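Visitor: let me see the structure of the following:
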Amino acid sequence: MPKKSKNLKKNFVYALGRRKSASARVKLYKKSFRSGNIKENSEDLVNGQVIGRYFPGEAMRKIWLRPFELTDTLNKYFVMIKVVGGGKMGQLEAVVHGVSKALSVANPEKFKRVLKKAGLLTRDPRIRERRKVGTGGKARRKKQSPKR
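Guide: The predicted structure follows:
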């Protein structure tokens, strides 16, 4: 017998961002929404850590704040992100892609045009090239020819 699904109102916007081999699942909450663990002054979280600790440094901070600065929503939303795969920069760009998609779903008529123009809604298709057989361990390197 199937379980009866409760008709719960979603209080967040969900989006998936990807870059290289990293993928970020983003939940975007309005700051005014209150629940047991989300308060007005909550900080954005990545894998349970504060985003400033997970992505340290001023350069990374500028990158992950870009979607909020472009849409003028710097302290209006709270983000919970689960990111897996890739390195730190790939994960950071996956987070930016996911947050941009979530913002465009939250308010499409206001944010979609701005984010699209900045190129934040476009998935970057470049991925690591696989290594080929007979190339000496690298993707494009040619094997050294014998000298004698």
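Visitor: CA only for contacts and neighbour counts going forward, please
Guide: OK.
Visitor: which is the next helix or strand following the helix or strand harbouring residue 29?
Guide: Using DSSP states H and E, residue 29 sits in strand 22-30. As assigned by DSSP H and E, the chain's next helix or strand after strand 22-30 is strand 45-46.
Visitor: list the contacts of that following strand.
Guide: 51, 54, 79-83 (C-alpha atoms under 8 Å, 6 or more residues apart in numbering).
Visitor: recalculate using a threshold of 10 Å.
Guide: The contact list for strand 45-46 (C-alpha atoms under 10 Å, 6 or more residues apart in numbering) reads 24-26, 51-55, 78-83, 95.
Visitor: one more sequence to fold, the one below, so I can look at both together:
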Amino acid sequence: MAELIFQKNNIGLGKRKEAIARVFLIPGEGNLIINKVSGNKYLQYNDTYLGMIWAPLKALNLEKQFDIVTLVQGGGLTGQAQSIQLGVARQLCRMDEQNRPILKPYGFLTRDSRIKERKKYGLRKARKAPQYSKR
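Guide: Here you go, the predicted structure:
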């Protein structure tokens, strides 16, 4: 049974900044597991992050019908939570194409492509210059 769940065609892939999340939706009672740890514990009991992850399921009134199991790597907690949200929304659309017009206006299917700007030579960061001294 577990082999069927974790197949490539059942993955909702979400990305944000440096974070990459592979999301699996399993019929269940509304549990969240991130990297084999309880979702509440992993996200440090932050209601903002938890609400962000459950938002696509709440928009479809499915929050108590699926368990979310994710493998996430890279980035910080905010980027990881946003990447999981995108993965959940994409997986819901893959399961039923009728979900797409409902999720699209909320912006759940839009990949936020903003990433960190690269550091330039002669500068301390991407745009921060060393202090200028006139004399």
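Visitor: among the contacts of strand 45-46 of the first structure, which lie within strands?
Guide: Within the contacts of strand 45-46 of the first structure, residues falling in strands by DSSP state E are 24-26, 78-83.
Visitor: quick check, nearest of those to residue 101 of the first structure?
Guide: Distance to residue 101 of the first structure, by C-alpha to C-alpha, is smallest for residue 26 among those, at 9.0 Å.
Visitor: for burial, what's the neighbour tally of whatever residue of the first structure lines up with residue 96 of the second structure?
Guide: When the first structure is aligned by TM-score structural alignment, residue 96 of the second structure is paired with residue 107. By the criterion of other C-alpha atoms under 10 Å, residue 107 of the first structure has 10 neighbours.
Visitor: contacts only, for the aligned partner of residue 119 of the second structure in the first structure.
Guide: In the first structure, the residue equivalent to residue 119 of the second structure is residue 131, according to TM-score structural alignment. By C-alpha under 10 Å, 6+ apart, the contact list for residue 131 of the first structure reads 137-141.
Visitor: the residues you listed in helices, which ones?
Guide: Using DSSP state H, no member of the contacts of residue 131 of the first structure falls in helices.
Visitor: adding distance to residue 46 of the first structure and neighbour count, write the residues you listed out as CSV.
Guide: Shown next, in CSV, are the contacts of residue 131 of the first structure (distance: C-alpha to C-alpha, whole Å; neighbours: other C-alpha atoms under 10 Å):
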residue, distance to residue 46 of the first structure, neighbour count
137, 35, 12
138, 33, 14
139, 33, 14
140, 35, 12
141, 37, 12
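Visitor: among those, which one lies nearest to residue 16 of the first structure?
Guide: residue 139 (29.2 Å).
Visitor: show the contacting residues for the closest one.
Guide: Contacts of residue 139 of the first structure by C-alpha under 10 Å, 6+ apart are 128-133.
Visitor: just to revisit the earlier point, and the match of residue 119 of the second structure, how far from residue 141 of the first structure?
Guide: 9 Å (C-alpha to C-alpha, to the nearest Å).
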